[in-house]
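Chemist: Any chance you can model this:
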Amino acid sequence: MMPDFPQLLVPRDTLGPLPVLHLFGEPFVSVGARRVDIPRSCRRLLVFVALRPSRVERPYAAGSLWPINDEARADGNLRSALWRLNRMDVQLLSVDKYGLTMRDEVAVDLRAVSAWATRVIDGTATTADLRAAPPGMDSLELLPGWYDDWALMERERIRQRLLHALDSQSRHLMRMGLYADAVDVAMAAVGAEPLRESAQRLLIEAHLAAGNWVEGRRSLAVYAGLLDRELGVRPAPELTALLRCPPSSGPAGSRPGPFPVKSVVNPRG
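Modeler: Have a look, this model is predicted:
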C-alpha cells in the first residue's frame, strides 16, 4: 500500500521507526507498520499538547480541557489522563510538575505537513516537495468531528495554509514546465474551494501554459457558471482577459479568438 501524503513528509530515522502521531482523520499512533490506538480518555490531552508549538503549562492544559470552575478537579482529570497515557507501550509526552510537551523523538504528521506548506509558500521547497502533491483536501481534514474551539481554529488555519501552498505549488510547477502536475495541483485546490479565484486562475493558466486553450476555456466557463449561480456575479475582468490573448505560436488561422463571456453567464435581470 502506498503511504499517504502526510506519511511521505514525516522524517525518517535510519536507526529504526519512530513513533508518529497522526492527526488527519481519527488520531492514532504508528510505529513503523504497527498501529497503536490512543485511549479515548486521554486522546484530547495528547492532541491538545501536539497542536501547541511549545511547552504547555499544566494549569493551562487542565483549564482548557476541563473548564469546570474547579481547579482541583480539573487537575485531577489531567493527572488521570496522564496516567492512562503512561500505560501505553509508546511514550509520547515529556511531563514534569510544571508542564507538558511532545517528546523529541515523536513525529507529528500535522507538523510535517505544515513545514512542507511553509517551504512551498516561501520558495525554499525542493523538487521532491513540489512533486509531492496531496490527492485532495478531503484526505487532509484535521480532526474531523472535533468541535472544541481550539480544534476548530487549528483545522481552519491548516486548511487555509494548505490552500495557499497548493497555489504556490502549482505556480512553481508551471515554471518548471511540469504542466500536467500543475493542472493536477490546481484542480485539487479548486475542488477544495471552487469559488476561490486564485485557484481557478492557476488552473486556467496551467491549461494555457500547456497549450490547451480548449481546456482553459472550459474551466473559465464552468467557473463563470458557478459564480452566476452562487453569487450572481461575473468573473473578474483580469481572469477573462487571460483568454482574450491568442497564443503567440502556431498557424494564425488556428488561434482562438476572444473568450465569449456572455455565452457562459446568464446576466440577472
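Chemist: going forward, measure contacts and count neighbours with C-alpha atoms only.
Modeler: OK.
Chemist: tell me the contacts of residue 233?
Modeler: residue 227 (C-alpha atoms under 8 Å, 6 or more residues apart in numbering).
Chemist: In three-state terms, label it for me.
Modeler: coil (DSSP: H, G, I helix; E, B strand; the rest coil).
Chemist: Against residue 195, how distant is it?
Modeler: Counting by C-alpha to C-alpha, to the nearest Å, the gap from residue 233 to residue 195 is 11 Å.
Chemist: Give the residues shared as contacts by those two.
Modeler: Common neighbours of residue 233 and residue 195 (C-alpha under 8 Å, 6+ apart) are residue 227.
Chemist: Find the helix or strand that the most centrally placed residue in the chain is a member of.
Modeler: For the chain, the residue nearest the mean C-alpha position is residue 162 (3.5 Å; C-alpha atoms, centre = their mean). Residue 162 is located in helix 149-175, with elements delineated by DSSP states H and E.
Chemist: this one as well, want them side by side:
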Amino acid sequence: MSADFVDALVAGQPMGADFVIRLLGDVRVSHGASWYEVPEGSKRLLAFVALHRGRMGRGHAAATLWPDAADSRAAGNLRSALWRLNQAIVELIEVDRHHLAFRPGVLVDIDLVTSWAGRMVTGRPMPDDLLVLPTHGLLFDLLPGWYDDWVLTERERVRLRVLHGMEAMTRHLVKAGRCAEAVEVALAAAGAEPLRESAQQSLLEAHLAEGNWVEGHRSLDTYRRLLARELGVEPHPRLAELLGSYPRARTSPITDRDRASSINILS
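Modeler: Reported below is the predicted structural model:
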C-alpha cells in the first residue's frame, strides 16, 4: 500500500524527522504512530504551504486561497485557518507579520516519493529504496477531487515522476535478479497509465527477464488491441523487435491455445 511505501521512506530519513504531511489520498498529518485529522477549514492552507515549499508571503497565500474575497477578508480567513490548525495539531506552520513556512523537520509525503523516484531515474538508489514496492494506485492520488490550478500542475508533475521512478525501479529489480517483483512494479505502472508505451516496454522486459516469453506476448497483444481501439495506432516496432529477439521466439511460436488465453477484460 502507498502508506507502507511512504512509511518506509519516512523511516529512512535522518534522525530528527518530525511531522509528516500526507497529501496522497487526503490531507492528514502523522507523527510516528500517531495520526491527526486536519480541520476542513485548514486543509487548503496546509496543502498550499506543502505544495509550494519554503517561505511565502501571507498576502500571496491569502489571495490565492480566497481569490474572490477582499484583501481584509482573505487575511481574516487565513488567520482563522491557522488558528484552527494550531488547535488541532501542534504548531506546524511558523508565522510572522508577513510570511509563513513549515517549521524545521516537517516532511511532506510527495517530496519523499519524488525524491525516491529521482534516485531511481538517476541510477543512484539507496539500499532501502528497493525494499518496499510502490504498487498501490494511491501514489497517483494527489489531493483527489481538488481542481485548483496550483494542485493540477503539481498532480501532473508527481504522476510523471512516479511513473518514471517505477519504470526505473523495474530495471533495477531485473538487474538484481528480482524479476517477479519487477513484473509487479511494471504491472502497477502499466495499470496506472495503460497507454503509456514506456511502461508497457518495462513490463515486457520484466516478463522476458523472468523467462516468460508467452506472458510477454500476451502483454504486447493486449497493448496492441488497446491502442487500436483507443487511438487507432500500432505500438512502436521496438516492442515487437524486443519480443522477437528473445531466443524462444524462434523455436516456440505462439499456439492457438496461447492466443485464446491472452484475451482479457481489455478486449
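Chemist: for the stretch 101-250 of the second structure, what spans make up the strands?
Modeler: Ranges of strands within the stretch 101-250 of the second structure are 107-108, based on DSSP state E, counting those that start in this stretch.
Chemist: got a list of what residue 106 of the first structure touches?
Modeler: Contacts for residue 106 of the first structure (C-alpha under 8 Å, 6+ apart) come out as 18, 19, 20, 21, 92.
Chemist: Quickly name whichever of the residues you listed is closest to residue 140 of the first structure.
Modeler: residue 21 (14.3 Å; C-alpha to C-alpha).
Chemist: so how many other residues sit close to the closest one?
Modeler: 24 (other C-alpha atoms under 10 Å).
Chemist: Make a PyMOL selection of the buried ones in the contacts of residue 106 of the first structure.
Modeler: PyMOL command restricting those to the buried ones, with burial defined by 16 or more other C-alpha atoms under 10 Å:
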select buried, resi 18+19+20+21+92
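Chemist: Could you save the contacts of residue 106 of the first structure as a markdown table and add columns showing distance to residue 225 of the first structure and secondary structure?
Modeler: Below are the contacts of residue 106 of the first structure laid out as a markdown table (distance: C-alpha to C-alpha, whole Å; DSSP: H, G, I helix; E, B strand; the rest coil):
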| residue | distance to residue 225 of the first structure | secondary structure |
| --- | --- | --- |
| 18 | 49 | coil |
| 19 | 48 | strand |
| 20 | 44 | strand |
| 21 | 42 | strand |
| 92 | 50 | coil |
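Chemist: of the contacts of residue 106 of the first structure, which stay in contact in the second structure?
Modeler: With both residues aligned by TM-score structural alignment, their matches' C-alpha atoms under 8 Å, the contacts of these that the second structure also has are 18, 19, 20, 21, 92.
Chemist: and residue 208 of the second structure, what is it in contact with?
Modeler: 216, 243, 246.
Chemist: and if we set it to 7 Å?
Modeler: residue 216 (C-alpha atoms under 7 Å, 6 or more residues apart in numbering).
Chemist: what's the answer for residue 254 of the second structure, then?
Modeler: Here residue 254 of the second structure is in contact with no residue (C-alpha under 7 Å, 6+ apart).
Chemist: The same query, at a cut-off of 10 Å, please.
Modeler: By C-alpha atoms under 10 Å, 6 or more residues apart in numbering, the residues touching residue 254 of the second structure are 213, 214, 217, 218.
Chemist: What of residue 153 of the first structure?
Modeler: Residue 153 of the first structure neighbours (C-alpha under 10 Å, 6+ apart): 147, 159.
Chemist: Could you measure from the alignment partner in the second structure of it over to residue 51 of the second structure?
Modeler: When the second structure is aligned by TM-score structural alignment, residue 153 of the first structure is paired with residue 153. Going from residue 153 of the second structure to residue 51 of the second structure by C-alpha to C-alpha gives 10 Å.
Chemist: Among the kept ones among the contacts of residue 106 of the first structure, which one lies nearest to residue 108 of the first structure?
Modeler: Among these, and counting by C-alpha to C-alpha, the member closest to residue 108 of the first structure is residue 21, at 4.8 Å.
Chemist: show me what contacts the closest one?
Modeler: 27-31, 36, 38, 46-47, 50, 92, 102, 106-111.
Chemist: 6 Å instead?
Modeler: If you count contacts by C-alpha atoms under 6 Å, 6 or more residues apart in numbering, residue 21 of the first structure has them with 29, 108.
Chemist: cool, and residue 164 of the second structure?
Modeler: By C-alpha under 6 Å, 6+ apart, no residues touch residue 164 of the second structure.
Chemist: Repeat that for residue 170 of the second structure.
Modeler: Listed by C-alpha under 6 Å, 6+ apart, the contact partners of residue 170 of the second structure are residue 182.
Chemist: That one corresponds to which position in the first structure?
Modeler: Looks like residue 170 of the second structure aligns to residue 170 there (TM-score structural alignment).
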